[in-house]
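S.K.: fold the following.
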Amino acid sequence: MTFSWTEDLPQDLKEKVVKVDKKIAGRLNEIDEQVLYNQQRVLELFRKHRVGEEDLVPSTGYGYDDMGRDKIEAIYADYFKTGDALVRPQFSSATQAISVGLFSMLRPGDTLYYLTGMPYDTIQEVIGLAGDKPGNMKEWGINFKHTDLLENGEVDYEQAEKDLQDKSIKVVTIQRSLGYAVRASFTMEKIKKMLKFIKEVRPDVKIFVDNCYGEFSETEEPTFYGADMLAGSLFKNAGAGIVKGGAFLAGKKELIEGAGSRLNVPGAGKGEGATWGYLRDIYQGFFMAPHTTGEAIKGMIFTAALCEEMGMKVAPKWDDPRTDIVQTVTFGEPDPMVKFCAAIQHYSPMNSFVDPIPYHQDGYEDDVVMASGSFTEGSTIELSSDGPLRAPYRLYIQGGLSYAHDKIAITHAVEETFYKNK
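M.R.: Sure, this is the predicted structure:
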């Protein structure tokens, strides 16, 4: 007996799915090879550091002498080819990790500079460009500058060279993923060029990379080529849908020590910080991260190909290089965007009965529609979608613990948006 998950789909949509499967097969094989490479690196690090059952025993209280915590941080540092790492459940989000990293390197009168244009909404709140919450950089006398990207979404190197002559600039930031911008995410090939440019123009500055959504999406990371520090989330790529919270920083040893003092207190620094019941998940999540990230990328390749078959504008295209787990689909108007987002919610394992309603969320300027039927709140390595209700009405789809789930959910989202009620 043969079974088909497409049995109840409209015939036209069935044919499109078959066409997409054939078209993307070679690209999916490439991702499988990338997963094998990254998985081998992670496995070798677990063997090198002799991970054992005793490393999974959590600490409490101050967290002194937490051997498992120290070992996983050594593994992260090895993977990212840095001097040290801070891998902690105490970070409530990657935004907090970014804030800790930047604040630890900046002082009153210094200037933070973004090479990759204006940062996304929640970081604007940290800087003091949006919102009115206390404790932002502006309140602490830290200045901000950025160079707008060119119309094609690329770095304006000519203008950036002029802007970097400002000697108050002490930290230069690269944002790898696109946030809610309309540009493409920056591949490692482009980030390598940025790093080289910064070091030639201002070798004295610290380079920070917002690496969210990027870990294991390629076979290289920004710290391989001279980034001084990067940040990511434990409940995105690096946690593989297993870790329930936390984030990480990886970078030069003295900078991570400074970040530890900012997260905790000077003196204790990164020597404090209990891991409670998190260690097993953090270890297992990092081990599973190459595979799970690969599944998410394959799901987004399918999403791009099928939505393109439906005549929608997508970025990146199915055969473009991938550097994160984010796929954008532009709808041009709000109704189909909200309907597509709702369908993703309806085909999620959690809260499938919920209809997403656009609303104002702290940290964002526009109403936002979100679908996230995930086991961990905000775990965008699990299939989710969101976007601000503003032109060009672009939905940001990300994640997927399994390619199979992505394929099923996205196909039915297309069905509910374009085939039903016609």
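S.K.: from here on, just use CA atoms for contacts and neighbour counts.
M.R.: OK.
S.K.: quick one: neighbours of Tyr419, just the number.
M.R.: 14 (other Cα atoms under 10 Å).
S.K.: second input sequence below; structure requested for side-by-side comparison:
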Amino acid sequence: MGGNHTVTAFFHFSERVEALAEAAEKRCRGAFDRIEEIQAYNQQKILHAFQEQRIGGSHLTDTTGYGYDDRGRDALDQVFATAVGAEDALFRAGFASGTHAITVALFGVLRPGDVMLSVSGRPYDTLEEVIGLRGEGNGSLKDFGVEYRQLELREDGRFDLPAIAAACRGVKLCYIQRSRGYSLRPSFTVEEIAEVCRTAKEANPDCIVMVDNCYGEFSQKVEPVQVGADIMMGSLIKNAGGGIAQSGGYIAGRHDLVELCAYRLTSPGTGRELGCSLGQNRALYMGLFHAPTVTGEAMKVSCFANALFEELGYQVYPAVDDTRADIISAICLQDKERLCAFCRGIQAGAPVDSFVTPEPCPMPGYEDEVIMAAGAFTMGSSIELSADAPIREPFAVWFQGGLNYATGKIGILKAAEEVLKVNGQTA
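M.R.: The predicted model follows:
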């Protein structure tokens, strides 16, 4: 876990920061033990899935052109489906992002006149134009005649189950965003998602329950499709790609729904049969194999970050001893200067572009300026050490990633130093 190992062999911090780090690690010990137990379970689960699907060296080769009969690509779909307890899956480099995978799933299962109901409040910023909450005439669900409805969470940030039961009658899709996004509400555990699935299905047995599972994969021992969700989606440059996948996303769940999504990913009639792997099979297999361990390391870094910044007096989410449902931490830094300082520290602790200074700027898909710190081997990879935030109230930073605890910890300590400098305190 890191214990009391010195952090000053190659990086030098003030006595105050080192003392805070030691206190934070002591507070994390119980949480680290729980994370490591989940980490080991999920890593064995992945090994079993590889063996169950009889993966051999020939699966690691690649195809070009149409990609017909790409046995490595097709077997990888089944490895992931086996690992997460789904009937079927698409685990493909052809998805441009997690938002793309979610978009393919939404357009795959919804038709003109259908109703989509979000039961977790407003979705993540990049989905607003997909749904039609912002923008006009750009091919959104709204443009295609899909109605969008939304239920707010309770004041404590949890699901309003009675309201869900009433609202699910007559809707085609019940949509859940597992992670907190750019909000301070809790991320949802699979146990909470299971309650929504039961509630929705009791009210409307034909309702499709869809889960945006980004940042949540392998953070617990089971996944949403194992507790009643019909379909889930995510990114391969987050948890599921293990820090090795260079691009991609996944959709997993019921076979009939995954088939519909395959027709949106490529074209009706060809579906999953198209899509060459272009040299990516080996990286995707390796990324998936390492994913549970890398996810566990990222969760430990996130836990340490919250413990340290709580020691510094900042409000953090989740609390150190809370059950974690994803890799994300939210830290309320109170103003723009501290927010930007935190991101400078994270960037300075990265293995790539550590000399770069992140600055707020406009970003495609976002309404506000966004600051992003990510010195990553893969551009935008948020399973690697990274932090980002829109420049708006409450000036919280959303931190995630860390391929391993030993180096992720350094990034957090550098972030603490930068924030202390803004406070006018000696670091």
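S.K.: tm score of chain vs chain?
M.R.: Aligned and superposed, the two chains score 0.97 in TM-score terms (TM-score structural alignment, normalised by the length of structure 1); 419 aligned residues with a Cα RMSD of 1.4 Å.
S.K.: in structure 2, what stretch matches the helix ranked longest in structure 1?
M.R.: Looking across structure 1 with DSSP state H, the single longest helix is helix 11-48. Matched against structure 2 by TM-score structural alignment, helix 11-48 of structure 1 falls on residues 15-52.
S.K.: counterpart of Val369 of structure 1 over in structure 2?
M.R.: Val369 of structure 1 maps onto Ile371 in structure 2, by TM-score structural alignment.
S.K.: can you list the buried residues in the helix or strand hosting that match?
M.R.: Ile371 of structure 2 belongs to strand 370-373 when assigned by DSSP states H and E. By 16 or more other Cα atoms under 10 Å, the buried positions in strand 370-373 of structure 2 come out as Val370, Ile371, Met372, Ala373.
S.K.: swap in stretch 328-341 of structure 1?
M.R.: Here stretch 328-341 of structure 1 shows Thr328, Val329, Thr330, Phe331, Pro334, Pro336, Met337, Val338, Lys339, Phe340, Cys341 as buried, counting by 16+ other Cα under 10 Å.
S.K.: so Glu152 of structure 2, which of the three states?
M.R.: coil (DSSP: H, G, I helix; E, B strand; the rest coil).
S.K.: quick one: residues contacting it.
M.R.: By Cα atoms under 8 Å, 6 or more residues apart in numbering, the contact list for Glu152 of structure 2 reads Val119, Ser120, Gly121, Arg122, Asp160.
S.K.: quick one: map Pro224 of structure 2 onto structure 1.
M.R.: Checking TM-score structural alignment: Pro224 of structure 2 goes with Pro222.
S.K.: does its match touch Ile191 like I think?
M.R.: Yes: Pro222 of structure 1 is in contact with Ile191 according to Cα atoms under 8 Å; the separation is 6.9 Å.
S.K.: who has more neighbours out of those two?
M.R.: Legend: neighbour count by other Cα under 10 Å for Pro222 of structure 1 and Ile191, higher for Pro222 (27 against 19).
S.K.: how far away is that one from Leu36 of structure 1?
M.R.: 20 Å (Cα to Cα, to the nearest Å).
S.K.: please apply the same query to Lys206 of structure 1.
M.R.: 33 Å.
S.K.: which of those two has more neighbours?
M.R.: Lys206 (22 against 13).
S.K.: contacting residues around the counterpart of the more buried one in structure 2?
M.R.: When structure 2 is aligned by TM-score structural alignment, Lys206 of structure 1 is paired with Ile208. Applying Cα under 8 Å, 6+ apart to Ile208 of structure 2 gives the contacts Lys172, Leu173, Cys174, Ala229, Asp230, Ile231.
S.K.: can you check His49 of structure 1 too?
M.R.: His49 of structure 1 touches Lys71, Ile75, counting by Cα under 8 Å, 6+ apart.
S.K.: still on that earlier bit, save the contacts of Ile208 of structure 2 as a markdown table, and put in neighbour count too.
M.R.: Output for those, formatted as a markdown table (neighbours: other Cα atoms under 10 Å):
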| residue | neighbour count |
| --- | --- |
| Lys172 | 22 |
| Leu173 | 22 |
| Cys174 | 27 |
| Ala229 | 26 |
| Asp230 | 24 |
| Ile231 | 27 |
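S.K.: which of those lies closest to Arg324 of structure 2?
M.R.: Ala229 (19.3 Å; Cα to Cα).
S.K.: how about the secondary structure of the closest residue to the closest one other than its chain neighbours?
M.R.: The spatially closest residue to Ala229 of structure 2, leaving aside those adjacent along the chain, is Val209, at 5.1 Å (Cα to Cα, 6 or more residues apart in numbering). Look at Val209 of structure 2: counting by three-state DSSP, its state is strand.
S.K.: alright, I will stop here.
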